[in-house]
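**Student:** predicted model, plus sequence, below.
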Amino acid sequence: MLGLEHEAVPFYERSLSVPGLPAEDRHGVFLGLGSTYRVLGRYAAALRTLRLGLAEFPGDPALESFLAMALYNTGEGREAVRTLLRALAATSADPRVRTYRLAIEQYADDLDATHPPRETPQPGP
């Protein structure tokens, strides 16, 4: 947040190697390091870090959001949208989103899914 991304990386990396770091702090380090790598254009490192974070904190919407951004940056738009839709469906308090949660989750996994149009009856002779 201070614009010192390059300087922050070694501190984040060292923090992850500290045994006994409280879970909330580890979560913050994964998020901070992953987003910092992304801002620096180090997308592979960002993806790796954010996925490691999600392995420890499955379904975390903040980690998923930054993962989606890194996926977008690497040209993986489909996976980015899927990730965001699943996070939205899982965390939204909006009643309309809640109503369509199952459909959003289903389509998140198959963004190209369509249903053939219903055939309309043809007029008789």
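**Tutor:** Yep, it's here.
**Student:** use CA for all of it now, contacts and neighbours both
**Tutor:** Noted.
**Student:** mind naming the longest helix for this structure?
**Tutor:** As assigned by DSSP state H, the longest helix anywhere in the chain is helix 23-39.
**Student:** can you tell me what sits against that one?
**Tutor:** 5, 9, 12-13, 15-16, 43, 45-50, 52-53, 57, 62-63, 66, 70 (CA atoms under 8 Å, 6 or more residues apart in numbering).
**Student:** now for the spatially closest residue to V97 that is not a sequence neighbour, how many residues are close by?
**Tutor:** Distances taken as CA to CA, 6 or more residues apart in numbering put A89 closest to V97, at 6.7 Å, once the chain neighbours are dropped. Per other CA atoms under 10 Å, the neighbour tally for A89 reads 20.
**Student:** just the ones in helices from the contacts of helix 23-39, please.
**Tutor:** Counting by DSSP H, the contacts of helix 23-39 contribute 5, 9, 12-13, 15-16, 43, 45-50, 52-53, 62-63, 66, 70 to helices.
**Student:** adding another structure so you can compare the two:
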Amino acid sequence: MENNLPKIYSKKAILGFSVFMSSLFGGILLYINLKDLKKDKEANIVLGVSVLLTILTYFVMSIPENPKSSLAYLCGFIGGGILSYFFVPKYIPNEESHPKKQIWKPLIIATIITVVYVSLMIFANEQNI
């Protein structure tokens, strides 16, 4: 039997991008999934929630004087868990039957964004901006 369902990013990919990049990255993957499934309203809700989770993460990270990276990973894991284990089953109940997209394209994009961001931070620090 041929599977005619559209390809989507897996829950694990959404969780992984949320933990190692931010909840915004994981949310964008889920947003793309929902757009591909023609669930525009749900996609917009997920995008809004992922933006809020990312803002909350930055707020939480600014509380301690010397924030630890483990705190960022914890926030990403919580955000990714919400996206992967609340929104995916709610909006894509048959997620496991969909073929999965490869993560190379978002991984390359995320890497480029990270390299540019880190480079700008280093440059700004050297210039004392």
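**Tutor:** Cool, got the structure. Bear in mind that the values here come from a model prediction, so they are computed numbers and not experimental data.
**Student:** now the TM-score, please.
**Tutor:** For this chain pair, the superposition-based TM-score is 0.31 by TM-score structural alignment, normalised by the length of the first structure; 53 aligned residues with a CA RMSD of 3.6 Å.
**Student:** buried ones among the contacts of helix 23-39 of the first structure?
**Tutor:** Listed as buried from the contacts of helix 23-39 of the first structure are 5, 9, 12, 15-16, 43, 45-47, 49-50, 53, 57, 63, 66, 70; burial here means 16 or more other CA atoms under 10 Å.
**Student:** widest-spaced pair of the residues you listed?
**Tutor:** E5 and F57 (23.6 Å; CA to CA).
**Student:** quick one: V88 of the second structure and Y73 of the second structure, what's the gap?
**Tutor:** 21 Å (CA to CA, to the nearest Å).
**Student:** who has more neighbours, the two?
**Tutor:** V88 (21 against 17).
**Student:** buried sites along whichever strand or helix holds R96 of the first structure?
**Tutor:** For R96 of the first structure, the host element (DSSP states H and E) is helix 95-99. Neighbour-count burial for helix 95-99 of the first structure flags V97, R98 (criterion: 16+ other CA under 10 Å).
**Student:** moving C-terminal of it, what's the next helix or strand?
**Tutor:** helix 101-109.
**Student:** neighbouring contacts of that following helix?
**Tutor:** By CA under 8 Å, 6+ apart, helix 101-109 of the first structure touches V81, R82, T83, L85, R86, A89, A90, A113.
**Student:** mind checking which of those land in strands?
**Tutor:** Nothing among the contacts of helix 101-109 of the first structure maps onto strands, per DSSP state E.
**Student:** now the buried members of the residues you listed.
**Tutor:** Looks like the contacts of helix 101-109 of the first structure have V81, R82, T83, L85, R86, A89, A90 buried, using 16+ other CA under 10 Å.
**Student:** and the third one, how far from A62 of the first structure?
**Tutor:** T83 of the first structure sits 11 Å away from A62 of the first structure, taking CA to CA as the criterion.
**Student:** was I right to think I32 of the second structure contacts E42?
**Tutor:** No - using CA atoms under 8 Å, I32 of the second structure is not in contact with E42; the gap is 10.8 Å.
**Student:** common neighbours of these two, please.
**Tutor:** With CA under 8 Å, 6+ apart, I32 of the second structure and E42 have no common neighbours.
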